[in-house]
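no sequence on this one, just coordinates:
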């Protein structure tokens, strides 16, 4: 059972990172501006960093989905979360909280805050927990677990559940947006 829980969280983190990467690709110019707003990199390095960051996010996600080089993928993910948190913290410490976090994807895009640093810390702790329990279940380590583990119905079910959790979150966010839009359009109505 613990293997399934670890696998679920591994897939959830992969979902977060791949959706973030795809969103950044689709809005690349906006992502460049967001990185520039942090004022932690020289202008000349920003385009390179943006491409590198997106590549790493996508690479980590694919590795986590496939179960290839899981330890390396999780360590890269943790490193990225620490870098993001340091950039957010540096800006918050000098009073610059009017910056978009640049997270994108299923976790959205918010103004930077200590809450985001705490959330990232939670993801780091989750990554360390997954790292401590990494085994051959749900990966393609043919020498130790065999192809059966990859095609196991439990693995497929956990993968699908991880995406369902993301979809429920997205649907919930849309309902909240609709509710807020109704309140905006009909400010005097009660019970909405």
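Structure's in. What do you need? Small disclaimer: the values here were computed from a predicted structure and weren't measured.

switch to C-alpha atoms for all contacts and neighbour counts from now on
Noted.

Would you mind giving the secondary structure of residue 54?
helix (DSSP: H, G, I helix; E, B strand; the rest coil).

Next one: it from residue 175, what distance?
29 Å (C-alpha to C-alpha, to the nearest Å).

Give the residue from the two that has the larger number of neighbours.
Using other C-alpha atoms under 10 Å as the criterion, residue 54 and residue 175 rank with residue 54 on top: 21 against 12.

Let me see the contact set for the residue lying closest to that one once chain neighbours are set aside.
Spatial nearest neighbour of residue 54, excluding adjacent residues (C-alpha to C-alpha, 6 or more residues apart in numbering): residue 21 at 5.1 Å. If a contact means C-alpha atoms under 8 Å, 6 or more residues apart in numbering, then residue 21 has 54-55, 57-58, 104-105 as its contacts.

The protein: helices as residue ranges?
Counting by DSSP state H, the chain has helices at residues 2-26, 28-38, 46-66, 70-93, 114-132, 146-151, 153-185.

what about the shortest one, distance to the chain center?
Counting by C-alpha atoms, centre = their mean, to the nearest Å, helix 146-151 is centred 26 Å from the centre of its parent chain.

this is the comparison structure:
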């Protein structure tokens, strides 16, 4: 593999990792606002949402997933599962945006967060997500090299520590949210 192709693949991984890390961290900082943002998409009936709290579950599952994907893309650990997860997330986000645009609801914010910002819904975001999906697919079907030795124990330990910290933050946020619902 030529050095140019190697550099392009590392750039794509770094680019995608920054996007997913910044989006996840932004949502981590304001999880209840992100939950309200998910509700604003109106993808499930209100009664169903009220009974099962799907927006709450989605809000508290998406940011650790985005941060985890970003870390995996950056370090090269669990690279293929992370690329598949990123691809699925981009498809789900695109479907949610397309549903709202087809309903004529372009007045709500995309709530993409991070370096992607929070613009009003538009077909441009679908095109952007398609481009990001192409980047994921190129990395999936291209020659994948993490640049790290698999025997290196430091990266998996950092990843494990990050997951534990995110789990503790998630637990704290869930506890606070449920106490808020009880009051």
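Structure's in. What do you need? For clarity, every value in this text was computed on a predicted model and none was experimentally measured.

After superposition, what is the TM-score?
TM-score for the superposed chains, counting by TM-score structural alignment, normalised by the length of the second structure: 0.74, backed by 144 aligned residues with a C-alpha RMSD of 1.5 Å.

one step back: right, so of the helices of the first structure, which gets closest to residue 100 of the first structure?
Set against residue 100 of the first structure and scored by C-alpha to C-alpha, these come closest in helix 28-38, at 6.4 Å.

by how many degrees do the closest one and helix 2-26 diverge?
100 degrees (axes from the mean of the first three to the mean of the last three C-alpha atoms, to 10 degrees).

start and end residues in the second structure for helix 28-38 of the first structure, please.
Matched against the second structure by TM-score structural alignment, helix 28-38 of the first structure falls on residues 31-41.

Likewise for stretch 108-121 of the first structure?
With TM-score structural alignment as the criterion, stretch 108-121 of the first structure aligns to 117-130.

Residues touching the matching stretch, excluding its own?
Here stretch 117-130 of the second structure has contacts from 90-91, 94, 97-98, 101, 105-112, using C-alpha under 8 Å, 6+ apart.

Write a ChimeraX command that selects only the buried members of these.
Buried residues among these (16 or more other C-alpha atoms under 10 Å), as a ChimeraX selection:
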select :90,91,94,97,98,101,105,106,108,109,110,111,112
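
Out of the contacts of stretch 117-130 of the second structure, the closest to residue 142 of the second structure would be?
residue 90 (19.1 Å).

Which position in the second structure pairs with residue 82 of the first structure?
Per TM-score structural alignment, residue 82 of the first structure is aligned with residue 91.

What is the neighbour count of residue 87 of the second structure?
21.

Ok, residue 56 of the first structure next?
For residue 56 of the first structure, using other C-alpha under 10 Å, the count is 19.

which residue lines up with it in the second structure?
Checking TM-score structural alignment: residue 56 of the first structure goes with residue 65.

What residues does that match make contact with?
By C-alpha under 8 Å, 6+ apart, the neighbours of residue 65 of the second structure are residue 24.

quick one: the spatially most central residue of the second structure from residue 4 of the second structure, how far?
Per C-alpha atoms, centre = their mean, the C-alpha nearest to the average position across the second structure is that of residue 66, at 3.1 Å. In this view, residue 66 of the second structure and residue 4 of the second structure are 28 Å apart by C-alpha to C-alpha.

ok, now residue 131 of the second structure?
20 Å.

cool, residue 87 of the second structure as well?
24 Å.

cool, and residue 102 of the second structure?
Using C-alpha to C-alpha, residue 102 of the second structure is found at 41 Å from residue 4 of the second structure.

So which of the contacts of stretch 117-130 of the second structure is the closest to residue 33 of the second structure?
Distances from residue 33 of the second structure to the contacts of stretch 117-130 of the second structure, taken by C-alpha to C-alpha, are shortest for residue 111, at 9.6 Å.

Can you give me the distance of the closest one to residue 125 of the second structure?
Computed as C-alpha to C-alpha, the residue 111 of the second structure to residue 125 of the second structure distance reads 11 Å.

cool, residue 150 of the second structure as well?
Taking C-alpha to C-alpha, one finds residue 150 of the second structure at 36 Å from residue 125 of the second structure.

out of those two, which sits in the more crowded spot?
A direct count of neighbours by other C-alpha under 10 Å for residue 150 of the second structure and residue 125 places residue 125 higher, at 19 against 11.
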